[in-house]
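pasted the sequence and its predicted model underneath.
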Amino acid sequence: MPLKKILIVYFGIDQTAVTTAAPKIGTDINGSDTISWLGTSYLVANCAFQLVYGRLSDIFGRKTMLQAALSFLVIGNILCSFAKTPVQLYAFRAISGIGGGGINNIAMVIVSDIVPLAERGKYQGLISAATSTGNAIGPFVGGGLAGANQWRWLFRVVAISGAVTITLIHFIIPLKPVTGSVRRKLLQVDYAGVLLSSSSIIFLLVPISGGGASFDWSGGVVIGLLTAGAICGILFVLVEGRLAKLPILPLRLFLLRTPCLISVQSFFIGMIYFGNLFYVPIFFQYVKGYTPLVSGAFVLAYTIPQAFWGIGAGFYITKTNHYKRIIIAGAAIWTLALGLQILWKPSTGLSSILGFLEINAIGVGFSLQTTLVAALATSPPKDRAVVTASRNFFRTMGGAFGLASANAIYQAIVATEFSSITTLTASQKASLLKSSTSQEYSLPAEGLDDARAAYCRGLQLVFAAFTAFGAMSLLLSFFIKEVTFAKDAPAPVKASSGLEEESSSTASPTAHSDVLDSATSTAIQDIEKGEAATPTVNIVKSVQTSGV
């Protein structure tokens, strides 16, 4: 377990260090009006490869794919450190996102492989704590280096840490590789699913993020990209349901009520979690006028408590076998905290801001990992990797859509507010929109106050959108099914009408060997023979296997 914690801490540092430094980076490269794409490009690539890693780890082995993921993250960060333009930076950050899509995902799968279900709440709580620790360290690293005008070294430090982690994995994790020829393994990859899912996400996110700012909402570019994204999404569903012999997202999982609800809920959780990580530092720096380092310190004040609340939630679930009440409480508290953030103004006292963020920390700690416990408790053990990948995929996709939609709201409102400011010249307005913090010391006091008020108005509407997403997450949490998991197998639950119910599943504490499960092995044999069961038969078999 210690190395898995190191991986999650490293992953958290990469995310929060970059988001804290983002305002300064945007200023230096004249990209403040598009700097949210520093996070969006990362999440788009991360999301596109989440599902891929889950299945590829079944095919090639957990250890191999974990090292491959870290390699992409290291290479991407090294390239980011040499970026000269916003476009270069966002493209290189996408390469990092390809790697980020596997680190958190595979680490969780490894935990699911070696930890029994009855103990999983405790260990997922520890993972939540490790994530929060990384989130806490990151703002100091990013803020400190950005404040010293050395933000390029931020990417280099993370790359060096990644290289060390790859070496540790080689010597410490003793996972057996999956046997079989390279050709056999390559034949199992769902290439059509990978291409269609990533294309759909990119085609949808680009116009959503740039609509109203870079593109006209009624223009041909936006309409064309949205249409292409929708078509790719429909084709992805058809491929996964009818053509793919080893799909990256088995549609049979959506026959199970709780995993299906968790996937949708995770989408909303991703929207508010990643969105807040990005826009809270922007509030501190653009509206309150704090330096990146001080902003990082304030972010630290609410990310550290997330670790303790996550650990507490995990141990509570292990002790009581009840996860639904934690998920509901977390969603309710988180939604309340997001609603309170709408009240933030340039004049709001620091104690009130940090107090609201402490409430936010409780919701985050209760929500991040407990949803995975619920999904794994109500799905077949053979689907551990794809269930984990699916949950992470929808959470990351929500983060990408959340940042894209938040950027569209923020840029539209700020541009509108700036157009009505009379205390700034046209050139000063243009400069502030492109490089939000570079001109503040040369502005008249009244003009600076008006600019900060405009930034605040945009952020208030962003936080209002996050509150609505949180309310949707809370609503869904009431319909999650709770099952008892213990050392003794629970009685099966009968299916009810409507969306199929699921029975609980238990996992014994067995050592992980990365040997493909029976369903996967059957699919491989079908591939080699050029045969495949019909989709209907596959779905019926999967439902029967899960005890429905």
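That came in fine, so what should we check first? Residues are numbered from 1 along each chain as shown.

contacts, neighbours, all on C-alpha from now
Fine.

burial count for I166?
By other C-alpha atoms under 10 Å, 19 other residues sit near I166.

now do the same contact list for it.
Contact partners of I166, counting by C-alpha atoms under 8 Å, 6 or more residues apart in numbering, are 67, 70-71.

check which helix or strand it maps to.
Using DSSP states H and E, I166 sits within helix 151-172.

quick check: what element follows that helix along the chain?
helix 182-187.

so how far is that next one off the chain centroid?
Offset of helix 182-187 from its chain centre (C-alpha atoms, centre = their mean, to the nearest Å): 30 Å.

what's the helix or strand following it packed up against?
Per DSSP H and E, the first helix or strand lying C-terminal to helix 182-187 is helix 191-210. In terms of contacts (3 or more C-alpha pairs under 8 Å, 6 or more residues apart in numbering; DSSP states H and E), helix 191-210 is packed against helix 37-60, helix 220-238, helix 384-419.

mind putting those helices into a markdown table with distance to T370?
Formatted as a markdown table, those follow (distance: least, C-alpha to C-alpha, whole Å):
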| stretch | distance to T370 |
| --- | --- |
| helix 37-60 | 19 |
| helix 220-238 | 28 |
| helix 384-419 | 11 |
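
pick the most buried one from those.
helix 37-60 (a mean of 26; mean count of other C-alpha atoms under 10 Å).

output the contacting helices and strands for that one.
By 3+ C-alpha pairs under 8 Å, 6+ apart, helix 37-60 packs against helix 62-80, helix 86-114, helix 191-210, helix 384-419.

let me know which of those helices is the nearest to F11.
Across the helices and strands packed on helix 37-60, F11 has its closest neighbour in helix 86-114 (7.1 Å, C-alpha to C-alpha).

C-terminal to the closest one, what's the next element?
Remark: after helix 86-114, the chain's next helix or strand is helix 117-147, criterion DSSP H and E.

before we move on, the earlier item: for T522, find the nearest of the helices and strands packed on helix 191-210.
Closest of those to T522 is helix 37-60, at 13.0 Å (criterion: C-alpha to C-alpha).

ok, structure two:
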Amino acid sequence: MEVLLIGRGIAGLGAGGMINLVTIIVADIVSLRDRGKYQGILGAMFGISAVLGPLLGGVLAEKSTWRWSFYINLPIGAISTVAIVWMLKLPSVPGTRADKLKRIDFLGSMTFVVGVICILLSTNWGGNEYDWDSTQIIVPYCIGAVILLAFVYVEYKVALEPILPFRLFRNRTVVATNVSSFFLGGAFMSLIFYCPLYYQMVLGDSATTSGLKMIAMVFSLLLVSTITGLATTKYGIYRPFIWGFMLLFIIGAALLSTWSIDSPLWQQLLYPFIIGAGIGGTMQSTIVAGQTAVDHQDIAVATSIITFFRTMGSVVAVAVGGTLLNNILVGRGVNPNNFEEVIAHPKDYMDALKVVFQATIGWPVASLLAALFIQQYELRTTVGGAAQKTKRLKKEQEQTTASVEA
């Protein structure tokens, strides 16, 4: 298990960089007006992989060995690497490697990660491994809070280029998109995580069958994400799509909370289909909204922050859901760590899972409330920062003229 955790951690380092850089590169070479369709395609690919990956892993685990869930990434990674080296041509950035390393906010990253881990550990352990008022729960919470305060100080006073530059948070849309992305990521990952558990632990489906049922979500996500991206490019708007599909997401999440141990097949397929449509219409639209609110030189960091908050929402939501699930099962005398005991009590597991689904409704609701504060900016047809540069030059000229006249 230790080797598995370390390996997944290393893989996560690479995945975190790739997810951000793909979006940043698109932002750098495509105009805001055309960015919607490209972001829509990226969002569709992300959603598809998030669902089909576990499906493929389940098939491999059943038909072969779970090790192939990791082996299969090797040829895929090799093909991606060759494609990037061969096709992606980017200009070199001036400066030595040492100078570039000095600009990385290692201290800010470390303090944030450690602080969040402390809080998540207490959240996972609370009521399950230890009592909520025990030293093992209270101490990590306190340590995590102190380290996160240190993180704020580092970002505000120490870091040369902080991972969370506070100046961007003076913009209402930047704040709204980040808060909305946090809760959107939490809702998305929570449902992706707990829907298969319903299929397998309550209905008794195999991992393969569970993955096949999730294809309904994949189909609607792919369809809506692509259509929304094209519509954003054509009409130059994004707020109506965020609001409308977020509302659809809420409806889908509410419907999931009505699942029972004997829900018919059409409900098992339709409700994830609705959720997939909600995800497809909002996931990438929020990134476009955040990118339009900042100058071109800040697009990379703004995109990274949005992805950062979305990822943190995913982690927190799954941890909170797991805590709810485990505490309810423990309260009913079922050991959540004993697989045979869990599958022997599907009714109790369904009741616990229903509470998790009910709690998940609050995540897209909070995301929609935050999204209401997103402003509509013009989606420019120019590539790069030409519009911002022109505006800044004009302002500088006006200031120079005023100084001369004075």
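Nice, I can see it. Since the model is a prediction, treat every value here as computed from it, not as a measurement.

report the TM-score for the pair.
Between these two chains, after superposing, the TM-score reads 0.91 (TM-score structural alignment, normalised by the length of structure 2); 390 aligned residues with a C-alpha RMSD of 2.2 Å.

if we can go back for a sec, the helices and strands packed on helix 191-210 of structure 1: which one's closest to A130 of structure 1?
Closest among those, using C-alpha to C-alpha: helix 384-419, at 16.4 Å.

tell me how far the closest one lies from the chain's centre.
Here the centre of helix 384-419 of structure 1 is set off from its chain's centre by 9 Å, with C-alpha atoms, centre = their mean.

so it versus helix 37-60, what angle?
Counting by axes from the mean of the first three to the mean of the last three C-alpha atoms, to 10 degrees, helix 384-419 of structure 1 lies at 170 degrees to helix 37-60.

follow-up on the earlier one: as JSON lines, the contacts of I166 of structure 1 with distance to S351 of structure 1 and neighbour count would be great.
Output for the contacts of I166 of structure 1, formatted as JSON lines (distance: C-alpha to C-alpha, whole Å; neighbours: other C-alpha atoms under 10 Å):
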{"residue": "Q67", "distance to S351 of structure 1": "43", "neighbour count": "22"}
{"residue": "L70", "distance to S351 of structure 1": "39", "neighbour count": "26"}
{"residue": "S71", "distance to S351 of structure 1": "42", "neighbour count": "21"}
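
between the residues you listed, which is closest to Q460 of structure 1?
Nearest member of those to Q460 of structure 1, counting by C-alpha to C-alpha, is L70, at 36.3 Å.

so that closest one makes contact with I103?
Yes: here L70 of structure 1 reaches I103: they are 6.8 Å apart, a contact under C-alpha atoms under 8 Å.

quick one on the thing from earlier: which among the helices and strands packed on helix 37-60 of structure 1 is found nearest to T179 of structure 1?
Of all these, helix 62-80 comes closest under C-alpha to C-alpha, at 12.4 Å.

what do we get in structure 2 for S263 of structure 1?
Matched by TM-score structural alignment, S263 of structure 1 corresponds to N178 in structure 2.

oh sorry, the question was meant for I166 of structure 1
Using TM-score structural alignment, the partner of I166 of structure 1 in structure 2 is T81.

same check on A377 of structure 1?
Aligned against structure 2 by TM-score structural alignment, A377 of structure 1 finds its counterpart in T292.

and its match, how many residues sit next to it?
As a burial measure, T292 of structure 2 scores 21 neighbours (other C-alpha under 10 Å).

could you find the closest non-adjacent residue to it?
Nearest non-adjacent residue to T292 of structure 2, counting by C-alpha to C-alpha, 6 or more residues apart in numbering: Y377, 6.1 Å away.

hmm, N327 and N128 of structure 2 touching each other?
Yes: with contacts counted by C-alpha under 8 Å, N128 of structure 2 reaches N327, the gap being 5.9 Å.

what's near enough to touch S542 of structure 1?
S542 of structure 1 neighbours (C-alpha under 8 Å, 6+ apart): R252.

now swap in L461 of structure 1 and tell me
342, 409-410.

does the aligned residue in structure 1 for L270 of structure 2 sit in a helix, a strand or a coil?
Aligning on TM-score structural alignment places L270 of structure 2 opposite G355 in structure 1. Following DSSP: H, G, I helix; E, B strand; the rest coil, G355 of structure 1 is assigned to helix.

what about G355 of structure 1, how many neighbours?
15.

over to the one 3 residues further on?
In terms of burial, E358 of structure 1 registers 19 neighbours under the definition other C-alpha under 10 Å.

same question for A244 of structure 1.
22.

in which helix or strand would I find the residue nearest to T292 of structure 2?
Applying DSSP H and E, one finds Y377 of structure 2 in no helix or strand.

state the distance from it to I227 of structure 2.
Note on Y377 of structure 2: its distance to I227 of structure 2, by C-alpha to C-alpha, to the nearest Å, is 20 Å.

what's the answer for I328 of structure 2, then?
With C-alpha to C-alpha as the criterion, I328 of structure 2 and I227 of structure 2 are 41 Å apart.

then L379 of structure 2?
17 Å.

with neighbour numbers in mind, choose between those two.
Higher neighbour count among L379 of structure 2 and I227: L379, with 22 against 17, using other C-alpha under 10 Å.

in space, what's closest to the alignment partner in structure 1 of that one - neighbours in sequence excluded?
In structure 1, the residue matched to L379 of structure 2 (TM-score structural alignment) is F485. Spatial nearest neighbour of F485 of structure 1, chain neighbours left out: A118 (5.6 Å); criterion: C-alpha to C-alpha, 6+ apart.

tell me the contacts of that neighbour?
318, 321, 485-487, 506-507 are the contacts of A118 of structure 1 under C-alpha under 8 Å, 6+ apart.

hmm, try it at 7 Å
Counting by C-alpha atoms under 7 Å, 6 or more residues apart in numbering, A118 of structure 1 makes contact with 318, 485-487.

now, of these, which are buried?
Taking 16 or more other C-alpha atoms under 10 Å as the criterion, what is buried in those is 318, 485-486.
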